[in-house]
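A.B. asks: just need the structure, nothing else, for what follows:
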Amino acid sequence: MTLYFNLRASDGSLHSPCVCCAELEIQLEVLNSFVALGNVLVAAYLIDDEGIRIDLPVGAFDGLPIVNCLRNLTKEYQQLLGICHGAK
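C.D. replies: Take a look at the predicted model:
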């Protein structure tokens, strides 16, 4: 999966980097890292392995770390699936 994004730096210049990484959490963390440094995220989207574009909501990236929150959410989800599966 490849992350493409446009950001405006504090000097007003526009940059359009991309990041290729298999882990979505890392890509989201990259966006938050750029925002934390004072850049303004203008647009962001992912292109998956099948070539499908997934637009990301730029307002969701506030510069705060997200990886630990996503990992905790994943653990809770897996625990719930285990509980539901075990109840059958």
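A.B. asks: when you work out contacts or count neighbours from here on, use the C-alpha atoms and nothing else.
C.D. replies: Noted.
A.B. asks: next, the buried residues of whichever strand or helix holds residue 43.
C.D. replies: Secondary-structure assignment from DSSP states H and E places residue 43 in strand 40-47. Neighbour counts over strand 40-47 (16 or more other Cα atoms under 10 Å) mark 40-41, 43-46 as buried.
A.B. asks: how about this one, so we can line them up?
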Amino acid sequence: MSSTEGEISAHSFYSQTFEDHMVMLNTCVIYGNQLLSARLICSDKSRTPLPVEAFDGVPIGPHTQALEREYQQILRT
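C.D. replies: Sure, this is the predicted structure:
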């Protein structure tokens, strides 16, 4: 991550929910930081790269909740 002053730093965040991770990345952008890379590391040590351009500072919660509702509806049919 690059700060508004141009300082580059690495950060890690732990949560059991995917949504918490998305919120944290968006929060970094909201505060003026630039994400240089992002990835999820699973308990088996596998790494999933995330597209940093997807994190624009706009809250993602309502979108993931709507997607979850649609997914649940599909599973019920």
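A.B. asks: please state their TM-score.
C.D. replies: The TM-score (TM-score structural alignment, normalised by the length of structure 2) is 0.95; 77 aligned residues with a Cα RMSD of 0.7 Å.
A.B. asks: packing partners of the helix or strand following the strand holding residue 43 of structure 1?
C.D. replies: Note on strand 40-47 of structure 1: by DSSP H and E, the next helix or strand toward the C-terminus is strand 53-55. Counting contacts by 3 or more Cα pairs under 8 Å, 6 or more residues apart in numbering; DSSP states H and E, strand 53-55 of structure 1 packs against strand 40-47.
A.B. asks: mean deviation of the strand it packs on from structure 2?
C.D. replies: Mean deviation of strand 40-47 of structure 1 relative to structure 2 after superposition (mean Cα distance after the TM-score superposition for structure 1): 0.5 Å.
A.B. asks: which bit of structure 2 covers that strand?
C.D. replies: Using TM-score structural alignment, strand 40-47 of structure 1 lines up with residues 34-41 of structure 2.
A.B. asks: who touches the strand holding residue 43 of structure 1?
C.D. replies: Contacts to strand 40-47 of structure 1, defined as Cα atoms under 8 Å, 6 or more residues apart in numbering, come from residues 1-10, 31, 35, 52-58, 61.
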